[in-house]
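**Q** let's see this in three dimensions:
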Amino acid sequence: MTSLMLISAGLNAMLGGALLLLWRLDRRYLHVRQWGWSWVLLGGGLILGPVLQDALPAGPLRNLQMLLGATALMGSQLLQLAGALAYRGHALRLRLALPALAVAVLALAVLGLRDFHAALWFGAALLAVGSACSALLLWRGGHRFERWIAAGFAALALVHLSGPLLDPQGRSAITYTAGLLVQTALSLGLILLSVGRAHRETRRQGERFTRLAEHSLQGLVVLQNHRAVYANPAALTMFGFEEVAVPAPEPTDLLAELVPLELQAAARERHAAVLADRGARIEWDSTRLSRDGRVIHIRGLSSHLEWDGAPAELLVMIDDTSRQRATDALRRQALHDELTDLPNRNFAVERLRELSYLGAPPFALISADLDRFQLVNESLGYEVGDGLLRAIARRLTRRLPPQATLTRLGEDQFLVLIEGTAERAAAQEVVEQLMGMLETPFAVEGTELLVHMSAGVALFPQDARDGAALLRAAEAAMHRAKSRAGAAWLFFDQGMNGASRARLDTEQALGRAIAAREFLLEYQPKFRAGTRTLSGFEALVRWERPGRGRVSPGEFVPAAERTGQIKALGELIVELACTQLLDWQRRFGRAPSVAINVSPLQFEDAGFAGRLLARLAALGLPSGALEIEITETAAIGHLGRVLPQLNRLRSEGVACALDDFGTGQSSLTMLRQLPISTVKLDRSMIEPLPEVQASAVVMATCALGQSLNLEIVAEGVETEQQAEAAEALGCTQLQGYHLGRPMTPEQAGELLTLAFAAQ
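**A** You can find the predicted model right below:
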């Protein structure tokens, strides 16, 4: 009997060990491990309990043996129930189970000391209840095989109850024989059940992967030795293959067929690296060839994969061709000029940055700007202007040397980057070629157009150490060349930087200076010819810049015109002149005539004349106290805006003078059209006096002026000989350093005191 009991208990432990080995093969299934330990503990509990019950004499060791046996049996039942719960997706609540286990073990121990038969019944009942609960869990909602297992657990419950029922010591041969059969069958059933579930789960996972792979928008390819052993439909479509199984019949050599020749070495290196490293994950971005020869752009991830017992490369790929084309289009749009298809300013700036690092090879930069291009747009239309720019771009692109890169910076400005040019002579040769290319007219929209350029040349690293500074240098040289007559070009020199910075500084400070009223007026006297008596003043604006001293009008007046601040400056000049006239009128009872220079840009404001007259009226000044001077070139260029306001001023008694007479091209024809009362001969006409030819010109001009009842003022009288000659030739007024330099208001007031006292 003892042998049978040992065989039964040992077989339980061995079957439990088999379940534990099965669990180690796939550790996802917790119920297999719990049932395995349950069977091991059941075998151990039976050995320590009924099998070896009389092996030790009564005493502490026997009591300990019985306690350990009871603990093993109750633990076995708890794990059996936990396994059934885990199989159904539930978890045993340890906070309740462990105290219950302790109570059961303690109850068994106490009963065992007092009444072994009662303890046997109590333990058998607990084991039977546990097996019945496990049977119930597997029966509910279970398939046929699960219900057979449930029946096995129910049979096991009956076996547990038969022990004390058939033998007071629990050693019935029937119980152990039945237990041996039931436990063996149940253990084998649990092994088969666990294996079946694992197989079904594996098959389900495989089916899921297959569905995911087959319906994925990402291409999946498994490579072994550059041959495709698997490819999903997305990958087949991506590369232009028909949707057939791969390989069919032989694996495809993708390296030779789909990878461009220049990229095959990189593909081989990556494939080898992935096969050698189980943790490899390499992202890549490259071009590939489809089966029909199209170039496609692929973003991929390569990782290690075991395939049929051998290492392989798993490729996860996305066809990025559309996005790449869009990116290329955006990049081209960002770096190319749409009108001429030349690289644009962004390209030029980036390329200059790349080339101008420390120790970089020398190169030259030419900034070129078309002369009077706006005239083409205004007279012939923007379509012709655009066509001209395209024609220029085509001609220059074809004829410039290979090392020269032509870009369009914007409007009518181009840039030529000449890499590898270290000498001024080489750069000069290219810029002279550039200028010569424009000597032949361009045929645009049925019209022949001849255009010229002004260009500036800067050299790296002599003229600047970075791309931005070099571009500024070339543009500074171009603007200096543009100020010269006709097509011209210049090399950059450092003085141009200083001039550009000074010009910018002047423009930036001008607005603040006007608001702070940093400007003042000086008054240069004019004298009546013959008598040399004072006939009036010309107000000359001066800028006393704090911390810088006096700024020349030749600097700030053009800056005010460029920035549009000439109107504000003009208003300030009128205010200063009127205030001074009012002071003199209060002191002397009358005011002299004061001439102020007016920019033609001031006449763009239709309210200029009205505000000037209103200011004179508000101060109570006679309109004849103020005289307006405008240059003949400005008057001719803005005749439509100037003439109406001059007519209004003249009708209200404000005299108008034509300044710098003799420097324009249409002066004589304008004398009758403009409502002027005075003509001021430019100093260039007075300086040669008393030379015969110069005298003849002045005499003829004076005769014409006298016939039109105009005052003739000789400007720039520097010597007595010039003064006498001007008087003799017919000039009615004289102005210049010989007779009087510009004066402060105080000095002019003293001169007025003497003049009015002599009258």
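**Q** make it CA atoms for all contacts and neighbour counts henceforth
**A** Fine.
**Q** run through who's touching stretch 373-382.
**A** The set of residues external to stretch 373-382 that reach it, using C-alpha atoms under 8 Å, 6 or more residues apart in numbering, is 383, 384, 385, 412, 451.
**Q** if we use 6 Å, what do you get?
**A** For stretch 373-382, contacts defined as C-alpha atoms under 6 Å, 6 or more residues apart in numbering pick out residue 385.
**Q** list the buried residues for it?
**A** For stretch 373-382, the neighbour count (16 or more other C-alpha atoms under 10 Å) marks 373, 376 as buried.
**Q** mind listing what residue 716 touches?
**A** When contacts are counted by C-alpha under 6 Å, 6+ apart, residue 716 touches 683, 736.
**Q** distance check, it against residue 703.
**A** 20 Å (C-alpha to C-alpha, to the nearest Å).
**Q** just the buried positions in stretch 594-607, please.
**A** Buried residues in stretch 594-607 (16+ other C-alpha under 10 Å): 594, 595, 596, 597, 598, 599, 600, 601, 602, 603.
**Q** which one of these is nearest residue 224?
**A** Among the buried residues of stretch 594-607, residue 601 lies closest to residue 224 (C-alpha to C-alpha), at 80.0 Å.
**Q** gap between that closest one and residue 557?
**A** For residue 601 relative to residue 557 (C-alpha to C-alpha), the value is 12 Å.
**Q** what do you get for residue 70?
**A** Applying C-alpha to C-alpha, the value for residue 70 to residue 557 is 112 Å.
**Q** for comparison, sequence B:
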Amino acid sequence: MTGLLLISSSLIALLGMTLLMLARIEPGHRHIGDWGWSHVCLAAGLALGVALVPPDVHSLHYRVQATVAVVLTLASIAFELSGAARYVGRVWRWRRTAPLFALALVLILAPALVDPRYGVRVAATILTLGAWTAAAWLWRAGDGPERFVALLFIGSGLVHLSGPLLDPLARSAITHVLGTYLHSVLAMSLILLSVRRAHQATTTMQGRLHHLYEQSVQGMLVVREQRILFANPAVRRIFGIDPARDAVPEEVDRSRYLSGDAAAAAAERHRQLLAGERDSVEWEADIRRRDGSVVHLRGLSSAIDWPDGRAVLELMLDDTERQQARIALERQALHDELTNLPNRHAAMARLDALTALGEPFAVVSADLDRFQLVNESLGHEFGDALLRAVAERLRSALPPEALLARLGEDQFMAVLPGVASAAQVEQARQQWQGYFDAPFVVAERPVFVHVSCGLACYPEHGPDGAALLSAADVAMHRAKQQAGTTVLAYAPEMIQRARARLDIEQALGAAIAAEEFFLEYQPKFAAHSRQLAGFEALVRWQRPGVGRVSPADFIPAAELTGQIGALGELVLRRALRDMAAWQREGAQLLPVAINVSPLQFRDPQLADVILREAAAHGIEPRFLDVEVTETAAIGHLDQVLPQLAQLRAAQVGVSFDDFGTGQSSLTLLRRLPISTLKLDRSMIDPLPEPKAGAVVRAACVLGQSLALQIVAEGVETEVQAAESERLGCTHLQGFLLSRPLSASAAQALLPAAG
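**A** Alright, predicted model coming up:
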């Protein structure tokens, strides 16, 4: 009997080992391993608890061995339930179930200590319940094969029940023969069921993979020696192969789709992969489709085992749209869409490349004059058409090796290779001058365009592209100061002047805040008597660490930077402060003239500010004189007229400065509420020439007819003074009579208050 029990236990253990071996083959199916351990534990439990049990049921040896057998048997049922649960997809957690099996162990061992037969009965009951629970799970969750295994689990439970029924200690041969047979069949069935489940999972996975590569937009291609061994539908779409009309691409020569360079690169890539030199290679290539069109591919290649040897797997995407978008973006980044010329980025890259070569060349910076006026008067579409016409003329006129680019709205740049000598520079300058002689025809309308151009040479005027373009721009801006189309070659003093102008503009704001400016007073004398009649306040800038800065430099800078208003208010306050000091010292005030910039009239409160400041300093308005130029009057007439009228109504004098330099002076004399006419020094300087005298005489007659004071400016000789008096000037001003004076020196000339 013992031998039979050991044989049955060994057979069950062998079947359990078979399941464990299958579990190693299919590690993803954990239920196989659970069922394998269930049979191993059951075989060990039967061997220790039945076949090899000691005859003395009251000995310590028996109790220890029986306890181990019970533990193994409970482990068997636990693994049996775990396998069934995992097979049907139920959640199984050992931490939660371990207390239940510990309780079952206590329920078995406790009565067994009293009488082993009681322990056998409880154990048989627990084993039966476990088998039937597993059967219930498989029956509800499965079909025919699972339900057959469920019936075997039910039979296993019946065998467990038959043990104590046929023999108090479950040693009946019938029980063990039936158990051996049933568990053998169960083990074989579990093996087949597990194999079936593994096969189903493999088939499902294969189906999913097949669906993935069939539906994938990514091309999958297996290639060996340029021959296509496998291609999914995405590759067929990429290559332009229609399965309904064209041959299936397997065993098709791929070289027909690749250009020479691409084919050579693919061959080298495949050689490296098949030789094991590289694990994978990323690549990009253009291929020809069946219809002759070209698509851009981006892919990843690696080696793969194929049925008849090693091959190369290529994963690829049609990247044509992204490639075209990238090319379009690059073109947009480097080209001007309006004129189809290279833009600033491309031009600077070309300049840097040329400077790296070290060969001489010239850079021309060309800017259209008054182009904004074209846009405002004729429209932006007309302006765009004009820019295209300019670009086309320059492109056709320049030599093929030259580069023409558009840098900004109306600025062009040309790079002229080989221009080095002075003669070549002069030739290029004259050619550019001639490019704009003829009008441009836009919308059947001839348009004359004037251009200001600056020319700089490498390496004389700069070591790199940025420095060269900067030098050409400096020369171009200098050319803008001249009328008509002008082309100037760069000279070092140009940048010095530009830097000085920038330095003044940058320092001006701080200088106004720190009140680094002071006033000098140019006396004005009555004609014939040569008695003092007033002063003109002249602003001066004594810049710390630099010295005196010319008004010809800082006044335009203040106008360009919008700081002329702040400077004008400073001059007004300083003049009024000096006049108040003179008045406190007991001097008799005479009118002081203050120059007002044209831009100051943009402030509609200018007249109010002048009158308010005069009142704040205790100065009567009649002792102030505002000098306005013809430029201010013409350019801002609507703003100037009401403010001058307000000042004249308050008895502030108004002088018309620089008369004789404008074009509309006579009309303005009639319209402006002025009290004084100041003849520009350009009219006085030629005196006593007859023609110059005739002009001065005419101006004086005109001024006298309008009851104006007439001031001759720039009187430097006695001859000029006498001739000005003879011709009708009422006042004289110039170095002959007095140079500009400090505030204290001017005060010394004033008569004492009566």
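**Q** residue 70 and residue 557 of structure 1 - which one has more neighbours?
**A** Set side by side, residue 70 of structure 1 and residue 557 show more neighbours around residue 70, with 28 against 19, by other C-alpha atoms under 10 Å.
**Q** which parts of the stretch 151-300 of structure 1 are helices?
**A** Assigned helices in the stretch 151-300 of structure 1, in chain order: 173-215, 233-238, 254-258, 264-276 (criterion: DSSP state H, counting those that start in this stretch).
**Q** in the shortest one, which residues are buried?
**A** Buried positions in helix 254-258 of structure 1, judged by neighbour count with 16+ other C-alpha under 10 Å: 255, 258.
**Q** how about residue 384 of structure 2, what's its partner in structure 1?
**A** Matched to structure 1 by TM-score structural alignment, residue 384 of structure 2 sits across from residue 386.
**Q** leaving out chain neighbours, which residue sits closest to that match?
**A** residue 339 (7.2 Å; C-alpha to C-alpha, 6 or more residues apart in numbering).
**Q** for residue 578 of structure 1, grab the count of nearby residues.
**A** Residues near residue 578 of structure 1, counting by other C-alpha under 10 Å: 20.
**Q** how close does the host helix or strand of it sit to structure 2?
**A** If you go by DSSP states H and E, residue 578 of structure 1 is part of helix 566-588. Comparison of helix 566-588 of structure 1 with structure 2 after fitting gives an average deviation of 4.1 Å (mean C-alpha distance after the TM-score superposition for structure 1).
**Q** you'd agree residue 351 of structure 1 is in a helix?
**A** Yes - when classified by DSSP: H, G, I helix; E, B strand; the rest coil, residue 351 of structure 1 is found to be part of a helix.
**Q** hang on, the earlier thing: buried ones in the helix or strand harbouring the match of residue 384 of structure 2?
**A** Here residue 386 of structure 1 sits within helix 382-399, counting by DSSP H and E. By 16+ other C-alpha under 10 Å, the buried positions in helix 382-399 of structure 1 come out as 384, 385, 386, 387, 388, 389, 390, 391, 392, 393, 396, 397.
**Q** same deal with stretch 468-483 of structure 1?
**A** In stretch 468-483 of structure 1, counting by 16+ other C-alpha under 10 Å, buried: 469-482.
**Q** distance to residue 445 of structure 1 for these - can I get that in CSV?
**A** Listed next are the buried residues of stretch 468-483 of structure 1 as CSV, based on distance: C-alpha to C-alpha, whole Å:
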residue, distance to residue 445 of structure 1
469, 39
470, 37
471, 34
472, 35
473, 36
474, 33
475, 31
476, 34
477, 33
478, 29
479, 30
480, 33
481, 30
482, 28
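**Q** secondary structure and distance to residue 331 of structure 1 for those - can I get that in a markdown table?
**A** Listed next are the buried residues of stretch 468-483 of structure 1 as a markdown table, based on DSSP: H, G, I helix; E, B strand; the rest coil; distance: C-alpha to C-alpha, whole Å:
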| residue | secondary structure | distance to residue 331 of structure 1 |
| --- | --- | --- |
| 469 | helix | 25 |
| 470 | helix | 24 |
| 471 | helix | 22 |
| 472 | helix | 25 |
| 473 | helix | 28 |
| 474 | helix | 26 |
| 475 | helix | 26 |
| 476 | helix | 30 |
| 477 | helix | 31 |
| 478 | helix | 29 |
| 479 | helix | 31 |
| 480 | helix | 34 |
| 481 | helix | 34 |
| 482 | helix | 33 |
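**Q** how about the nearest residue to residue 122 of structure 2, chain neighbours excluded?
**A** Spatial nearest neighbour of residue 122 of structure 2, chain neighbours left out: residue 108 (5.6 Å); criterion: C-alpha to C-alpha, 6+ apart.
**Q** now do the contacts for the one you found.
**A** Taking C-alpha under 6 Å, 6+ apart, we find residue 108 of structure 2 in contact with 119, 122, 123.
**Q** repeat the analysis, applying 8 Å as the threshold.
**A** Residue 108 of structure 2 sits next to 70, 118, 119, 120, 122, 123 when contact means C-alpha under 8 Å, 6+ apart.
**Q** now swap in residue 162 of structure 1 and tell me
**A** So residue 162 of structure 1 contacts residue 175 (C-alpha under 8 Å, 6+ apart).
**Q** ok, residue 74 of structure 1 next?
**A** Residues near residue 74 of structure 1 by C-alpha under 8 Å, 6+ apart: 101, 104, 105, 123, 126, 127.
**Q** the last one matches what in structure 2?
**A** The alignment partner of residue 127 of structure 1 in structure 2, by TM-score structural alignment, is residue 127.
**Q** any idea how many residues pack against its match?
**A** 23.
**Q** ok, now residue 718 of structure 1?
**A** Neighbour count for residue 718 of structure 1, taken as other C-alpha under 10 Å: 17.
**Q** what about the equivalent of it over in structure 2, which SS state?
**A** Superposed on structure 2 with TM-score structural alignment, residue 718 of structure 1 falls opposite residue 716. State at residue 716 of structure 2, reduced to three classes by three-state DSSP: coil.
**Q** much appreciated, bye for now.
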